[in-house]
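# Predicted structure and sequence below. I'll ask about it afterward.
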Amino acid sequence: MTQSPATPLPAPKERRRLRENRSLSQADMATRLGVSRATVRSWETGRSAPRGRMREAYTRLLTADPADARPEMSTPQEDVTPELVGAGRGAKQKRAARVGERSRRDRAEERLTEELLTEGWLAEDGHSGLPEPSLTPAQAFDALYAFCAPALVRQAYLLTGRRELARESVERAFQEAWYRWPEVAVDPDPAGWVRATAYEYALSPWHRLRPRYRHPEAPPSGAAERALLDVLLELPPVYRRTLVLYDGVGLGLPETAAETEASTPAAANRVLHAREAVAARLPELSSPEDLHRRLTELASAERLRAAKPRTVRWYGERRAQQWTRAAIAFTVLLIGVTALTLVTAPDHYEEPLAPPETIHGLPPKAAPGPLSAAELKLRARLRSQEMNGPERLIPENR
C-alpha cells in the first residue's frame, strides 16, 4: 500500500508570513492546533518543529486557502429580544477588546524576537543562542552519572588497585559535582570535570593513613591481570594517571596534558616512560594496541558497581548540610567567645602601681655563719662569770 508524499513544512520565516496572510495571530493558531502560544512561537523562530500528525495539521493550516480561513457560520433566527441584543453587543465589545489586547501582545513578542535576532541571541536559521531547558538539574545529573560512573569506577580501580576506594572516589567526585552543579552544568566537558576530581581523590596520599586501606586487597583472579596490575601500581602516581588517560581512556595528548596539568612534551615523556616500564616487565604489551586492550580487559574483569544516582545525591546533600551546620556552630562559638571577652574586659582605666621605693633604718637580716673573734671572746667571758639570780637555761658547750 503506497502513501501520498506529505506536504513539506515551510521554512521558519515562511511559516510566519503564511500565518499573517491568513490574518491569524499566534494565539489563534495555538487554539486551532491545541498547543500553547510559546510552541507556535518556537516553530516560527525555528527553535523546534512539529512532528507526526501535528506536523501535518500545522502544514495544512498554513498552506490552506486564505478564503477558507474564517468560514461564515449561520446563526439561527429565533426570537430576538432587546435584552439579548444588548447582551450580544456587550459580548462583541469584550471580544474586540480581547482581540486588541492579544494583538498587542503578539506585536510585543514579535519585537522581542527581532531584538533577539539583532543582538545575536537567535540565529537566522532558527537555532537559539539561549539554552532550552529540557531537563531538571536532578535529571541532568542522573544522566551524567549513568553515562560516566561505570567507566570511572573501572578507571579508578586501575589507578588504585582497590575496589572500595574506586567506588568511593567516584561517589565523592559526583557528590562534589552535585554540590557545584551550576558550575559543572555549564562546563564544556562535565565528564572530564568529574573524571579529574575522581582521579585526584583516588590518588590522594592521605588514604594510606586510613586503617581500612593499610592492608592490600585481594588481587585479580587471573595471572595476567595480576601481573599487569602490579606493574601499574609500581609506577609513580602521575605516570600511572597519564598512562590510564592516554592508553586506557583514549584521550589525545593535549587533553591528557591539560587534565594532568602538564605540558604536552612532559605528558608525552610520561607516556613513553610508563610504556617502557610496562614492556620491561611484560614484553607482550610493547604494542600500544595490546596495552589498550589489556587495560580494558583488566578494568572489565572486576565486577565494580556504582551506587544509584539518587543515593549519591542524597549523601552529597547530607554532607553539605553537615558542613553547613559545622560552619554555623563554629560561627556561633566565635560570636560567643567574642561576647564573653567583651563582657569580662575592663571598662574603665586603672592606674598602674607606684614604682618601689627603698626603706632606710632597718637592720640587716641575720644570716647563719661562723662567729668572729670578738664574738668568741664575748661568749667565753659570759660563760666564765658566775650567774646570780633566778635559774635560767644555760646553753651547753658544743
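Now that the structure is in, tell me what you want to look at. Quantities reported herein were computed from a predicted structural model and do not represent experimental measurements. Residues are numbered from 1 along each chain as shown.
# okay, CA-based contacts and neighbour counts for the rest of this
Will do.
# Buried residues in stretch 201-213, which are they?
By 16 or more other CA atoms under 10 Å, the buried positions in stretch 201-213 come out as Tyr201, Ala202, Leu203.
# again with stretch 88-104
So, applying 16+ other CA under 10 Å, buried residues of stretch 88-104: Arg102, Ser103.
# same thing with stretch 294-313?
So, applying 16+ other CA under 10 Å, buried residues of stretch 294-313: Arg294, Leu295, Thr296, Leu298, Ala299, Leu304, Ala306, Pro309, Val312, Arg313.
# And those residues, which is closest to Ser134?
Pro309 (19.1 Å; CA to CA).
# What's the separation between the nearest residue to that closest one once chain neighbours are set aside and Glu217?
Take Pro309 and drop its neighbours on the chain: the residue closest to it by CA to CA, 6 or more residues apart in numbering is Asp142, 5.6 Å away. In this view, Asp142 and Glu217 are 30 Å apart by CA to CA, to the nearest Å.
# try Arg111
For Arg111, the distance to Glu217 - CA to CA - is 67 Å.
# now swap in Ala339 and tell me
52 Å.
# ok so, going back, in strands, which of the buried residues of stretch 201-213 appear?
Using DSSP state E, no member of the buried residues of stretch 201-213 falls in strands.
# another one to put next to it:
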Amino acid sequence: MTRSPATPLPPPKARRRLRETAALTQTQLADRVGVTPGTVRAWESGRTTPRGRKREAYAKLLKTLAEEGAVRAPEPEPKLEPESRPQPQPEAKPQPEPEPKVEPEGKPQPQPDSQPQPQPVAAPEPVALTPAQAFDALYAFSAPALVRQTFLLTGRREQARESVERAFQAAWEHWPEVARDRDPVGWVRATAYEYALSPWQRLRPRHRHPEAPPADPGDRTLLNALLRLPPRHRRTLVLYDGVGLDLPETAAETEASTPATANRLLRAREAVAGRLPALADPQVLHRRLAELASNERLRAAEPPTVRRGGERRARLRTRAAIAFTVALVATTALTVRTAPTHYEPPVSPGQAVRGVPQRVAPGALSDEELELRQKLRDQMQDGPERLSPRLE
C-alpha cells in the first residue's frame, strides 16, 4: 500500500507572518487547529513539525489565511491631487526659537547670559558577533546544564555528554535557523533528548557495561527510580520538575497534548513517590533533582572542539554520499554496457532418452550375408530393372 505524501507547509517564518497578518494570536490559532498554544509556538519556531491530521488542518488554515490576506490587501492606487484646487493648510503659530537673533544687516547678535549646551554622548554601537562567536556563547551558557539534565534521563555520564555534543553539532549545521529561533536552548535540548532516548542506544557495545552509580545512597535510589520510568514519563518529569517548564511548553517539546502531558506527569510523580515517599511534594522533588544533577561532576567539551567535530562529521557524510553516488553511476553504466540488447530464449534442459539399444561393434559376416553382398555388387546399379520393376 502506497502512503500519500504529506501536505507541504510554508517555512516557520512564513507561518508566523501569516498568523500576524490575519491578526490572530497563538491561542486563537491553536483553538482553530485543536492544539495548545505551546504547540503552535513550537511549529512557528521550527522545533517541531505537525503530523497526521493536525498537519492537514494546519496547512488548510494557513492556506485560507494566505488567500484572505491576498484579498484583503489589494495593490494601492496612487492618489492624484488636482492642481487647480490646492488643499488648505492649517494656520501655524510661530514658535519662539532659542537661536541667536539676526539684525537687519544679517549679522547674528548673541543672546545675553547664554551658555554652551553640552553635546550628548553617543552610545557605543553593539558589536556584531560572528556565527562562531554566537555559537560559542550559546554553548558556554547552556551546555553544562544540558549535560546534567540529560544525565537524569539516561543515567550514563558519557552518553549524556555525547548527546549534548551531537545536538550542538546539529545546531551548528542548521545555525541560521537556530540563531533566529525564539528559544535556541530549547531547540538544542529537544535534539539532545531525542538522541539520548533513541532505542538504537541499546545496540551500542558500551550499553552492555553499566557505569558506576552515584556515591550517595539517596542519589543512587532516586536515579534508579527515574530509570524505572517509561522514557516519555521520565522526559516529562525532567522537563517539568527538573528544568522548570510549564505544562504547555512541556507538551510542545514532547509533541503531545496538554492532557496527555499532565497524565504522564501525574503517573511519573506517583511512581517516584511510591518508591520514595519523601518526594511526594513537587518542591522537594525539584530540589532533589537539582541536587542529583549537581552532585555529578559532568564536564562538557570546549566549543571549538564541538564545532570542528561537527564540521568533520559533515565532511565525512558528504564524501560518503559522493562515493556512493559515483559507485551507483558506475554500476549503472556497467549494467547498461553489458546488458543484452535482444531477447535470447533460454536453452531447455537436456532429458535422457530411454529404449535405445546399446551400441555394439560389428562382427564377422555370416555366409548368407557374404552371399547377399556379392549379389548386390554383381548386379548393375543403373539397369532398367531398377527403373521399372518387373514381376518375376
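Good, I have the coordinates. What you see is a predicted model; the values in this text were computed from it and never measured.
# picking up where we left off before, residue in structure 2 matching the residue nearest to Pro309 of structure 1?
Alignment note (TM-score structural alignment): Asp142 of structure 1 maps to Asp136 of structure 2.
# Secondary structure element holding its match?
Using DSSP states H and E, the element containing Asp136 of structure 2 is helix 131-154.
# In structure 1, which residues correspond to the following helix or strand past that helix?
From helix 131-154 of structure 2 onward toward the C-terminus, using DSSP H and E, the following helix or strand is helix 157-173. Under TM-score structural alignment, the match for helix 157-173 of structure 2 in structure 1 covers residues 163-179.
# Which one of Asp142 and Glu217 of structure 1 is surrounded by more residues?
Using other CA atoms under 10 Å as the criterion, Asp142 of structure 1 and Glu217 rank with Asp142 on top: 19 against 11.
# which residues of structure 1 does the helix ranked longest in structure 2 align to?
Ranked by residue count, the top helix of structure 2 under DSSP state H comes out as helix 303-338. Matched against structure 1 by TM-score structural alignment, helix 303-338 of structure 2 falls on residues 309-344.
# Thought Glu173 was touching Arg307 of structure 2, still the case?
No - using CA atoms under 8 Å, Arg307 of structure 2 makes no contact with Glu173, being 9.2 Å away.
# can you map out the helices along the stretch 51-200 of structure 1?
Shown for the stretch 51-200 of structure 1, the helices assigned by DSSP state H, counting those that start in this stretch span residues 52-63, 82-119, 137-160, 163-179, 181-185, 190-202.
# now those in CSV, with distance to Ala354 of structure 1?
Below are the helices of the stretch 51-200 of structure 1 laid out as CSV (distance: least, CA to CA, whole Å):
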stretch, distance to Ala354 of structure 1
helix 52-63, 100
helix 82-119, 80
helix 137-160, 71
helix 163-179, 63
helix 181-185, 66
helix 190-202, 64
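# Gln159 of structure 2: what's it in contact with?
Gln159 of structure 2 makes contact with Phe151, Ala196, according to CA atoms under 8 Å, 6 or more residues apart in numbering.
# picking up where we left off before, list the buried ones in the helix holding Asp136 of structure 2?
Result for helix 131-154 of structure 2 [16+ other CA under 10 Å]: buried residues 135-136, 138-139, 142-154.
# now for that helix, which elements pack on it?
Contacts defined by 3 or more CA pairs under 8 Å, 6 or more residues apart in numbering; DSSP states H and E place helix 131-154 of structure 2 against helix 157-173, helix 184-196, helix 217-227, helix 231-237, helix 282-295, helix 303-338.
# repeat that for 7 Å
In this structure, helix 131-154 of structure 2 packs against helix 157-173, helix 184-196, helix 282-295, with contacts taken as 3 or more CA pairs under 7 Å, 6 or more residues apart in numbering; DSSP states H and E.
# Can you say which of those is nearest to Ala123 of structure 2?
Using CA to CA, those put helix 184-196 closest to Ala123 of structure 2, at 28.5 Å.
# Mind listing what's buried along the closest one?
Buried, per 16+ other CA under 10 Å, within helix 184-196 of structure 2: Pro184, Val185, Gly186, Trp187, Val188, Arg189, Ala190, Thr191, Ala192, Tyr193, Tyr195, Ala196.
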